[in-house]
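K.L.:
Mind looking at a prediction? Sequence and model below.
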Amino acid sequence: MSATKVVIVEDEPLFRQMLRAQLSADPELEVIGEAENGEAAVELARTLKPEVMLMDIELGEGMTGIEAGYAIKSERPATGIVLLSNHKAKQFIVSSGGWSYLIKRNVRDIDTVLRAVKGAAWGLLVIDPTLTDALRPRQGGALSRLEPGQLKVLELLAQGYSNQAIGRELVMEPTDVQRNLAHVYSKLDIDMRGEVDPRVAAVRTYLEQTSGL
């Protein structure tokens, strides 16, 4: 299997170098380009055709990371987008187009960054763990239908954990993880045959049905 191709978009050179070092240490990832502004990011996406763009939202003058993301997705819809932000606020997650979202100060947690980048390559939506930890289900909302164990599985799903990783984290057999996910999809009325991956649809519902940021 070939490595997932990634472009890093960050206006701070030292931070950009740190991200490159983190990603390059994983044999499943290949950093094929870097940009320091949104306009250059759009051009690199057009010419290099990466599978994932890891982008800061705030890029100085010119396009923001969100604006660049929309431009890239309009030309290459399958490109995964992982946004980096200093803002721990839900409105930024919602306005980001349903893309993966990480808090910049937490990127030293390499496992979180790798989950987000690899998940984005598969079309998944991954949210920073510090954000999901702060979210609480709205009273009387769809999430109230879930049992505590099912809600925890959904929280880990939102953080980009695979079924196997969820099982390890919760000391749960793979079949039990799958069973819990099936209950989550059913209770949240997720369309298993829809155009949107059920994992993505479940995380979107999770964001819509929580508060706390």
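P.N.:
Structure's in. What do you need? Residues are numbered from 1 along each chain as shown.

K.L.:
CA only for contacts and neighbour counts going forward, please
P.N.:
Fine.

K.L.:
All the strands of this protein, residue numbers only.
P.N.:
Secondary structure of the chain (DSSP state E): strands at 4-9, 29-35, 52-56, 80-85, 100-103, 136-137, 210-211.

K.L.:
contacting residues around the closest residue to residue 23 other than its chain neighbours?
P.N.:
Take residue 23 and drop its neighbours on the chain: the residue closest to it by Cα to Cα, 6 or more residues apart in numbering is residue 29, 6.3 Å away. Residue 29 makes contact with 3-6, 23, according to Cα atoms under 8 Å, 6 or more residues apart in numbering.

K.L.:
Ends of stretch 94-113, what's the gap?
P.N.:
Using Cα to Cα, to the nearest Å, the end-to-end distance of stretch 94-113 comes to 20 Å.

K.L.:
which residues are in contact with that stretch?
P.N.:
Residues contacting stretch 94-113 (Cα under 8 Å, 6+ apart): 22, 66, 70, 80-88, 93, 116, 120, 124-129, 159, 204.

K.L.:
Return the subset of those lying in helices.
P.N.:
22, 66, 70, 93, 116, 120, 129, 204 (DSSP state H).

K.L.:
From residue 116, how far off is the nearest residue to residue 122 once chain neighbours are set aside?
P.N.:
In space, and not counting its chain neighbours, residue 122 is closest to residue 80: 7.7 Å by Cα to Cα, 6+ apart. Distance check for residue 80 against residue 116: by Cα to Cα, it reads 10 Å.

K.L.:
Compare neighbour counts for those two and give me the winner.
P.N.:
residue 116 (31 against 27; other Cα atoms under 10 Å).

K.L.:
Put this next to the previous one:
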Amino acid sequence: MTVRILLCDDHAVVRAGLRALLSSAPDIEVAGEAATGEEAIALTRKLRPDVVLMDLQLGEGMDGVETTRRILAPGEDGPGEDGPGEDRPGGAAPVPHILVLTTYDTDADITRAIEAGATGYLLKAERPEELFTAIHAAAEGRTVLSPPVASRVMSHLRTPRPTLTPRERDILGHLVQGLTNRDIARTLYISEATVKTHLRRIYDKLGVTTRAAAVAAAKERRLVP
């Protein structure tokens, strides 16, 4: 079976390289290219690809994760309510599978992409044969992860998220927004001393010692909205 691909990457040179590479595979067809998330959404409707090869960083505008979410979500931007790869009633376009192809492998990037509905997450350092295999697996709806990504996912699952109290989550949320201890105290109608006590407990639970490290950990572990 020939798998029809839509390339989504903001770098023209990268797209040209991927097109040339994929053209060497007899059972993979590049149906189109998109440089932005908006183009990817429009071309997905028009071309009906089996798989969208999605970069995460797309310059200005929506990133690859948001583009993935909109392609897969029902409603105005997405193709429909059915799962990836399924035809919808009335001849509407089937929902494609999204295979992320990126250089970024942080926990936050991986988690966001998977939560948005990506079928696979591949690093650009993979060999061509592995990319071809991953494309066919994604087209069949099978999960595909680069070995380093799979290791990070397993490590993340084995490490329980720190349990924060509702008040600690409130304070951490305000901390992420850049509020000072005084501002947090005024907002929550508590004393600065109480804020400092909560912060010490938050630091202990996150395994950090500074405000900046706490903010980074909160974003990395998605502990606040």
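P.N.:
Yep, that arrived. For clarity, every value in this text was computed on a predicted model and none was experimentally measured.

K.L.:
Please state their TM-score.
P.N.:
The TM-score (TM-score structural alignment, normalised by the length of the first structure) is 0.59; 137 aligned residues with a Cα RMSD of 2.0 Å.

K.L.:
CSV please, covering the ones in helices among the contacts of stretch 94-113 of the first structure and showing distance to residue 176 of the first structure.
P.N.:
Shown next, in CSV, are those (distance: Cα to Cα, whole Å):
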residue, distance to residue 176 of the first structure
22, 33
66, 37
70, 38
93, 30
116, 24
120, 25
129, 23
204, 23
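
K.L.:
Who wins on neighbours among those?
P.N.:
Among those, residue 116 has the most neighbours (other Cα under 10 Å), with 31 neighbours.

K.L.:
Which neighbouring elements make contact with the lengthiest helix in the second structure?
P.N.:
Counting residues, the longest helix found in the second structure (DSSP H) is helix 192-206. If you count contacts as 3 or more Cα pairs under 8 Å, 6 or more residues apart in numbering; DSSP states H and E, helix 192-206 of the second structure packs onto helix 166-176, helix 181-188, helix 211-220.

K.L.:
can you list the ones you listed in a markdown table and add distance to residue 130 of the second structure and mean neighbour count?
P.N.:
Converted to a markdown table, those look like this (distance: least, Cα to Cα, whole Å; neighbours: other Cα atoms under 10 Å):
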| stretch | distance to residue 130 of the second structure | mean neighbour count |
| --- | --- | --- |
| helix 166-176 | 39 | 17 |
| helix 181-188 | 50 | 16 |
| helix 211-220 | 28 | 17 |
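
K.L.:
for the ones you listed, which one sits closest to residue 38 of the second structure?
P.N.:
Within these, the stretch nearest residue 38 of the second structure is helix 211-220; the backing value is 25.9 Å (Cα to Cα).

K.L.:
Which stretch of the first structure lines up against that closest one?
P.N.:
Here helix 211-220 of the second structure fails to align to any part of the first structure, judged by TM-score structural alignment.

K.L.:
residues touching the residue of the first structure positioned farthest from its centre, list them.
P.N.:
No residue in the first structure sits farther from the centre than residue 140, which is 26.8 Å out by Cα atoms, centre = their mean. Not one residue lies near residue 140 of the first structure by Cα under 8 Å, 6+ apart.

K.L.:
what about it, distance to residue 94 of the first structure?
P.N.:
Distance of residue 140 of the first structure to residue 94 of the first structure, given as Cα to Cα: 21 Å.

K.L.:
Spatially nearest residue to residue 45 of the first structure (excluding sequence neighbours)?
P.N.:
residue 72 is the one closest to residue 45 of the first structure (Cα to Cα, 6+ apart), at 6.7 Å.

K.L.:
Which position in the second structure pairs with that neighbour?
P.N.:
Mapped onto the second structure by TM-score structural alignment, residue 72 of the first structure lines up with residue 71.

K.L.:
Double-check its match against residue 41; I have them as touching.
P.N.:
Yes: Residue 71 of the second structure is within contact range of residue 41, at 5.9 Å (criterion: Cα atoms under 8 Å).

K.L.:
out of those two, which sits in the busier spot?
P.N.:
residue 71 (30 against 20).

K.L.:
any idea how far residue 114 of the second structure is from the more buried one?
P.N.:
Residue 71 of the second structure sits 14 Å away from residue 114 of the second structure, going by Cα to Cα.

K.L.:
Next: residue 197 of the second structure.
P.N.:
Going from residue 197 of the second structure to residue 114 of the second structure by Cα to Cα gives 36 Å.

K.L.:
Would you mind telling me which of these two has more residues around it?
P.N.:
Each of residue 197 of the second structure and residue 114 has its neighbours counted (other Cα under 10 Å); residue 114 has more, 17 against 11.

K.L.:
and the gap between the more buried one and residue 159 of the second structure?
P.N.:
Using Cα to Cα, we find residue 114 of the second structure at a distance of 18 Å from residue 159 of the second structure.

K.L.:
what residues are up against the aligned partner of residue 83 of the first structure in the second structure?
P.N.:
With TM-score structural alignment as the criterion, the equivalent of residue 83 of the first structure in the second structure is residue 100. Contact analysis of residue 100 of the second structure by Cα under 8 Å, 6+ apart lists 53-56, 113, 118, 120-122.

K.L.:
now do 7 Å
P.N.:
Contacts for residue 100 of the second structure were tallied using Cα atoms under 7 Å, 6 or more residues apart in numbering; they are 53-55, 118, 120-122.
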